[in-house]
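Peer 1: for reference, the sequence and a predicted model appear below.
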Amino acid sequence: MALTIAAVGLAGCETEVTTGPGTPGQARAIKPVQASASALPPAEALKGAVKALDTTSYNFGIKAGEVSGGGRIDPAAKSANMQLTGEVEKISISMAYIVIAPNLWFKGDFGDELNQHWGLKPGAWLLIDKTKLTSTASLPINDAGAPELGVTELFKDGLSAVERADATHFTGTVDMTLANSILAPSEDTLKGAGAKAKAVPFTATTDAEGRLTSFKIDGAGIDPNLSMELTFTGFGSIQPVTKPSNATKAPDSVYDLFN
């Protein structure tokens, strides 16, 4: 899947993402999804599994190509982190976000020339002043500063033709034109796919408690950039998201990445 990377100012570039999950750590109490999820209609059961990600902490992974990363989300603490590394249009990139509402930190490395242009120092965390942002659409936060990485937002409204292969496996289609986050396909990808982007095939898997463990979008037959695989692990047992040490205020030049 081509990820919208307006967030890193690489105009016209598309990223493809793989990711590894975070490391298990301190546990948080969680509520089981629904013990009788297998008795629900397929669409209702799957939407319930997606919605459940809003109420428990988890690690997530993304796999889609030449960029790799991962992260974790804790809805109760309104905190999250995300790391992405790889190559976009022959440019090596590395970027990471930490969100602890209402604060957002960023670090990035795009090579000497771009680093100098944007005032970046590899490995250095920068505190982002949200009042200097013209929009949060290209960042992993909502307007209130809470984490919104696009992991669940991508699927809440666009699932159709959902069928159940068995108690834990689902198929259907997802409308990728409804995506509006840093995980959304680029405008060029959607334009090229046309109406087909409204019904991209997917497969999904839940665990015995009805929690979503994987979601694979298979758009290869339409456009390779409409393919993505997400994994979810560590429900209720992730390391807490903590703010970076020695962070400094972002220079004005950094905001060219986001605005």
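Peer 2: Ah, there it is.
Peer 1: when you work out contacts or count neighbours from here on, use the C-alpha atoms and nothing else.
Peer 2: Will do.
Peer 1: burial count for Tyr247?
Peer 2: That one is not Tyr; residue 247 is Ala. A count of neighbours around Ala247, defined by other C-alpha atoms under 10 Å, yields 14.
Peer 1: check contacts around it.
Peer 2: Trp105, Ala124, Trp125, Leu126, Leu127 (C-alpha atoms under 8 Å, 6 or more residues apart in numbering).
Peer 1: next one for the comparison:
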Amino acid sequence: MTVRRLSAGLVAVALFTPGVAACTTTGDAGPSATPTATASATGAAPEVDTDAKQALLDSTREISNGNFRFSMTGAGSVAEGQVHQPSQSAEIKVRLGESTDDLAISLDLIHAKPDSWVKLDLQGQAATSVPGADRLNLGKYHHLDQSRIKGNRSLGFDFDKVDPAGSEALTQAVTEVRRTGDGAYAGTLDLSKAADAGSLDPSVITALGPEAKSVPFTAKTDAQGRLTEMVIQLPEGSRPAGQEIKVTYSDYGNATAATKPSADQVVEAPPELYNLFD
């Protein structure tokens, strides 16, 4: 595993790239929720459940208010954190790889407008081969230059687009959906229409080719109709094969302001840090 391949998926918006070992996650959707699109005996396309689709579209509205906790898992990566729009702050913790891998990286990102910081933890036998590792693996937060991370899918955060997973884009890409239970849904979506969703690296969509237009998913909402879970099952022909991507939301309205690191725990980010995430 090379450093360059690893760095391509280091943060929430770029977790799920081809070429990284897959991980298997489990959901609690039963057989009735298996997201398969079926055609009628005449070969006609399945009838769209417009009520179910609208319910999914509506389920992401509360996310735009920017007060929630979230998690994303897939391809050996985990990201979790919270967004607190009232204080213009967010915290995201990312783990890519396992401690037994040649190289594993953990990140602790803090955004508190107008500042951002990231603390890296490089582990594994290959950690010392990362350029500038002695300046990165300090156990302290690196203060980031906003002019260098603006628009960066790895280190930046856009408080005008507060959802790291991009679930609004995903629900808008739904092509078929049906209810499978109380607050439970299953169907297919066209990932080629969801390239802006942060839970997918665009290279994954490109690699899927025509298969990207009909990808199975399941979703869950809470009693208030707010999205709590979405699971996307990439086709078996994808790389990694059959990869599952899971996004969850919780604690709507109950997130808290991010805690800024103290001055004695902060250093200015060196050039090697920005190079790693380019």
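Peer 2: Cool, the structure landed. Here the structure is a predicted model, which means the values were calculated and not measured.
Peer 1: circling back: any chance of CSV for the contacts of Ala247 of the first structure, columns distance to Ser237 of the first structure and neighbour count?
Peer 2: Compiled in CSV, the contacts of Ala247 of the first structure are given as follows (distance: C-alpha to C-alpha, whole Å; neighbours: other C-alpha atoms under 10 Å):
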residue, distance to Ser237 of the first structure, neighbour count
Trp105, 23, 22
Ala124, 28, 16
Trp125, 26, 23
Leu126, 28, 22
Leu127, 27, 18
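Peer 1: longest helix in the first structure, by number of residues?
Peer 2: Counting by DSSP state H, the longest helix found in the first structure is helix 42-51.
Peer 1: and that one, which stretch of the second structure?
Peer 2: Mapped onto the second structure using TM-score structural alignment, helix 42-51 of the first structure spans residues 52-61.
Peer 1: please, which helix or strand holds the spatially most central residue of the second structure?
Peer 2: To find the centre residue of the second structure, average its C-alpha atoms and take the closest one (C-alpha atoms, centre = their mean): that gives Ser199, at 3.3 Å. Using DSSP states H and E, Ser199 of the second structure sits within no helix or strand.
Peer 1: what's in contact with stretch 56-71 of the second structure?
Peer 2: Residues outside stretch 56-71 of the second structure that contact it (C-alpha under 8 Å, 6+ apart) are 78-86, 161-163, 167-168, 171-172, 221, 225-227, 246-255.
Peer 1: switch to 6 Å and redo it
Peer 2: Contacts to stretch 56-71 of the second structure, defined as C-alpha atoms under 6 Å, 6 or more residues apart in numbering, come from residues 79-85, 162, 168, 171, 225-227, 247-253, 255.
Peer 1: can you check stretch 153-170 of the second structure too?
Peer 2: Outside stretch 153-170 of the second structure, the residues that touch it by C-alpha under 6 Å, 6+ apart are Val11, Val13, Thr60, Gly66, Ile149, Lys150, Ala194, Ala197, Gly198, Ser199.
Peer 1: where do the strands sit along the second structure?
Peer 2: Secondary structure of the second structure by DSSP state E: the strands cover 67-74, 77-84, 89-96, 104-112, 115-123, 141-143, 174-181, 184-189, 215-221, 227-233, 244-250, 266-268.
Peer 1: and of the ones you listed, who's closest to Lys53 of the second structure?
Peer 2: For those, distance to Lys53 of the second structure was read as C-alpha to C-alpha. The smallest value, 6.2 Å, belongs to strand 174-181.
Peer 1: next, the angle from that closest one to strand 215-221.
Peer 2: 50 degrees (axes from the mean of the first three to the mean of the last three C-alpha atoms, to 10 degrees).
Peer 1: corresponding residues in the first structure for strand 174-181 of the second structure?
Peer 2: Mapping strand 174-181 of the second structure onto the first structure (TM-score structural alignment) gives residues 159-166.
Peer 1: and that stretch against the second structure, how far off on average?
Peer 2: Superposed on the second structure, stretch 159-166 of the first structure shows a mean distance of 2.1 Å to its aligned residues (mean C-alpha distance after the TM-score superposition for the first structure).
Peer 1: buried residues, that stretch. List them.
Peer 2: Within stretch 159-166 of the first structure, the residues that count as buried by 16 or more other C-alpha atoms under 10 Å are Leu159, Ser160, Val162, Glu163, Arg164.
Peer 1: likewise for stretch 228-241 of the second structure?
Peer 2: So for stretch 228-241 of the second structure, counting by 16+ other C-alpha under 10 Å, buried means Thr228, Glu229, Met230, Val231, Ile232, Gln233, Leu234, Pro235, Ser238, Arg239, Pro240.
Peer 1: need the counterpart of the fifth one in the first structure.
Peer 2: Translated: Ile232 of the second structure. So, by TM-score structural alignment, Ile232 of the second structure is matched to Ile217.
Peer 1: chain neighbours aside, what residue packs nearest to its match?
Peer 2: Of all residues not flanking Ile217 of the first structure in the chain, Phe202 sits nearest, at 4.3 Å (C-alpha to C-alpha, 6 or more residues apart in numbering).
Peer 1: ok, the aligned partner of the one you found in the second structure to Leu227 of the second structure distance?
Peer 2: Mapped onto the second structure by TM-score structural alignment, Phe202 of the first structure lines up with Phe217. According to C-alpha to C-alpha, to the nearest Å, Phe217 of the second structure stands 13 Å off from Leu227 of the second structure.
Peer 1: so those two - more neighbours on which side?
Peer 2: Legend: neighbour count by other C-alpha under 10 Å for Phe217 of the second structure and Leu227, higher for Leu227 (28 against 25).
Peer 1: quick revisit: which non-adjacent residue is nearest the residue nearest to the centre of the second structure?
Peer 2: Ala165 is the one closest to Ser199 of the second structure (C-alpha to C-alpha, 6+ apart), at 4.4 Å.
Peer 1: tell me which residues of stretch 167-181 of the first structure come out buried.
Peer 2: Neighbour-count burial for stretch 167-181 of the first structure flags 167-179, 181 (criterion: 16+ other C-alpha under 10 Å).
Peer 1: and the match of helix 42-51 of the first structure, how far out from the chain middle?
Peer 2: Relative to the chain's own centre, stretch 52-61 of the second structure is displaced by 19 Å; criterion: C-alpha atoms, centre = their mean, to the nearest Å.
Peer 1: with stretch 194-206 of the second structure instead?
Peer 2: Taking mean C-alpha positions (C-alpha atoms, centre = their mean), stretch 194-206 of the second structure and its chain are 10 Å apart.
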